[in-house]
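# Next come a sequence and a model predicted from it.
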Amino acid sequence: MKLQRGLAVGLLLLAVPVAVVRPLAAQANRGAASGIRDASGHPFRTPAGSPLEPVHRLALLSATRDSLRDGIALADVGDRLGFWIRRDPDGDVEYAGAIHGGVFSRFDLGGPDQALIEVHYRIGALLRARFGEVAARAELYHLSSHLGDEFLLDTGARPISTSREGLELLLQGSPVSGLTVYGGPGVLLRATPDFEPLSLRAGAAWESAPGARARFHASVDYFGWAELDWEPAIAAELGAGLGRGTRVGLLLGFGPSRAEQFLRQSERLIGLSVSHVR
């Protein structure tokens, strides 16, 4: 029942912008709308710079926690499948359904066998929409995490099994060409162990003009969670495009760990990242 109530609330919240934006839809600029569509032409562009989003990513990083510094590798595999889209005749309102999922892995580069430290999984059902120059996404997701067997044997660490389902609503806009901003709240519907339910995510991403000989990008993502007393988890990236959807850049991060098993540990990350998103 909690899951059903949560989905109903999310769909209701998603419908709110219709009343606000619909009267302005006739004035919507198709160029502005292109900034909030993905490469497939569906509404709501994936915030590829957010560590919460399932994308393909390989990163070699230095991770600092207190006085400890480790070399780690992130190997993420994730994608999405859009299975339905509906547009009104004048193209000012559109709805689309999709699913996405990913595996987020962390490896120890300092050990002799580069053992798996932690892996977590995220799968979500998405309802995406665009109302004129504003896009929205409601995601009903499941997330679970596990420690690597070799890491447990080497360190004697106790596994902390985390699993939760939640609902997140994000709004997105493109106030100027090349710039996309997004943000919105999240709420947990079930969690093991019990976690504080409320969270907030926001961010911005910039890309140089498509016609430029070299394409550059920059992004910053914020995630705050009541469970962690709203300590900000910040991820930033600066780099260049290698081809359609593929990019390389300098990755920075600080705040609570992006590894689920270590979410109560603060860390600083810096290194190189290669990612791909459709």
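Nice, I can see it.
# Going by C-alpha atoms from here, please, whenever you check contacts or count neighbours.
Fine.
# all helices for the stretch 51-200 of the chain, in order.
Here the stretch 51-200 of the chain has its helices, by DSSP state H, counting those that start in this stretch, at 149-155.
# dump the residue contacts of the most centrally placed residue in the chain.
For the chain, residue 53 is the residue whose C-alpha lies nearest the centre (Cα atoms, centre = their mean; 2.7 Å). Neighbouring residues of residue 53 by Cα atoms under 8 Å, 6 or more residues apart in numbering: 46-47, 78, 102.
# and the comparison structure, right after this:
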Amino acid sequence: MVYLRSAAALAIMLLAAQAVHAAIPDDAYIAGYAAGVLKHTLMLDIPSLTVQDGTITLPVDSLGNVDRANVVRLLSEIPGVNAVRIAEVTHQPPIANASSQPVKQFSEKPVAVAANPALLPTGLLPAGHLFKPLLADPRWAHFSAAYRNFQNDNFDGRNIASVSFGETIPIYRRNVGQSVAQWEVGLQGGVFSDFNLNAPSSDLVNSDFIASVYSSIRAKQFSAFGRIYHQSSHLGDEFLLRKAGSAFERVNLSYEGVDLRLSYEFPYGVRLYGGGGGLFHKEPAALKVWMAQYGVEFRSPWRIASAPVRPILAADFKNFQENNWGTDISARAGVEFENLQVLGRKLQLLVEYFDGHSSSGQFFKNKVEYIGVGAHYHF
């Protein structure tokens, strides 16, 4: 366990060092990357796209019937991109492009995507999210299914199937004046359930229900996510029947709280985040209030040559006052498939490791350690 914690800490330091020292991608790099994204994701071959000072410009007649908002969203996620423009052609420029062929210059007149196409759509029920999901957070609302093998007996069984159902839904988004910043408000909710695969009927052990109202902001690579939330924890009927007469003590766990997370995305796919929160209503009343959370993620800007997938590495750390500020480590690594999408979500296959106090509400006092593998759908 000591070696695993040391290895995790070393990995974090290496990634942080890479983030601090990484140079901003140059225009030629962005041009080649953008051309690859368009070709492999949308089957668009646009060698005449240009990049100048981090701004990608596309000829309007090269997009055909493709959803322009989706093109803007994909290209805006590329490290180092400051803006995406779709414009009409006028004359030839001396700027970086996706091929060695001379290309035409684009007019300053943008063509009907948005006043500032680098920004996400605004209004009611807009597409996209200003704050990207936390990939290694065991309680970030999304759709997933995982198998986990516990290394000790502090949970109900060693072989556990864990599933989650949830979503972050932006209700309203607006630009901040004429700047590149945006804000949104919305709802986030999820259900997280554990099943004991060793029990006769694969008993439901525990389900946590989380519902929240959130607000987030984004300005280029900086984003923030704050919420007011409710969480309650419930044991499964089969589990309670099986434990009847035993020494297991059920806890009526329910609380409301508020938290805030800040995030910054560095070049080459590195992201650092941190924050914390507290409870303002809790049961049992003896629960301590404060917690802190921080982590690092690496979404590779490069795809694997033989397949449309990109590597992912993420580590999430939490410290709870209730657990004397001990560190709970959640680490995940794997690949994201860019050609396997459902309702805009990308499929991720990730191996995972956890060491700390259980995230499953009824077992929050129990120290657990597990390894597993899971499928996750994220935007």
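Received it, and whenever you're ready, just let me know what you need. As the structure is a computational prediction, the values presented were derived from the model and not from experiment.
# thinking again about what came up before, who wins on neighbours among the contacts of residue 53 of structure 1?
Counting neighbours by other Cα atoms under 10 Å, the top entry in the contacts of residue 53 of structure 1 is residue 47, with 24 neighbours.
# what's the closest non-adjacent residue to that residue?
Spatial nearest neighbour of residue 47 of structure 1, chain neighbours left out: residue 53 (6.9 Å); criterion: Cα to Cα, 6 or more residues apart in numbering.
# about what we covered before: what is the aligned counterpart of the residue nearest to the centre of structure 1 in structure 2?
Aligned counterpart of residue 53 of structure 1 in structure 2: residue 140 (TM-score structural alignment).
# And that match, how far from residue 268 of structure 2?
According to Cα to Cα, to the nearest Å, residue 140 of structure 2 and residue 268 of structure 2 sit 24 Å apart.
# Show me where the stretch 201-350 of structure 2 has its strands.
With DSSP state E, counting those that start in this stretch as the criterion, the stretch 201-350 of structure 2 has strands at 204-219, 222-235, 254-265, 270-283, 290-299, 309-320, 327-342, 345-357.
# okay if I get those strands as JSON lines plus distance to residue 363 of structure 2?
As requested, the strands of the stretch 201-350 of structure 2 are arranged in JSON lines below (distance: least, Cα to Cα, whole Å):
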{"stretch": "strand 204-219", "distance to residue 363 of structure 2": "9"}
{"stretch": "strand 222-235", "distance to residue 363 of structure 2": "10"}
{"stretch": "strand 254-265", "distance to residue 363 of structure 2": "13"}
{"stretch": "strand 270-283", "distance to residue 363 of structure 2": "15"}
{"stretch": "strand 290-299", "distance to residue 363 of structure 2": "17"}
{"stretch": "strand 309-320", "distance to residue 363 of structure 2": "14"}
{"stretch": "strand 327-342", "distance to residue 363 of structure 2": "14"}
{"stretch": "strand 345-357", "distance to residue 363 of structure 2": "8"}
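# just so I know, which of these lies nearest residue 38 of structure 2?
Closest to residue 38 of structure 2 of the strands of the stretch 201-350 of structure 2 is strand 327-342 (Cα to Cα; 11.6 Å).
# Report all helices and strands that the closest one contacts.
On a contact count with 3 or more Cα pairs under 8 Å, 6 or more residues apart in numbering; DSSP states H and E, strand 327-342 of structure 2 meets strand 309-320, strand 345-357.
# Can you report how many residues lie near the closest residue to residue 231 of structure 1 other than its chain neighbours?
Of all residues beyond its chain neighbours, the one nearest residue 231 of structure 1 is residue 224 (6.0 Å), with distances taken as Cα to Cα, 6+ apart. By the criterion of other Cα under 10 Å, residue 224 of structure 1 has 21 neighbours.
# what do we get in structure 1 for residue 269 of structure 2?
So, by TM-score structural alignment, residue 269 of structure 2 is matched to residue 178.
# Next, find the distance separating the corresponding residue of structure 2 for residue 229 of structure 1 from residue 288 of structure 2.
Counting by TM-score structural alignment, residue 229 of structure 1 lines up with residue 324 in structure 2. The gap separating residue 324 of structure 2 from residue 288 of structure 2 is 10 Å, by Cα to Cα.
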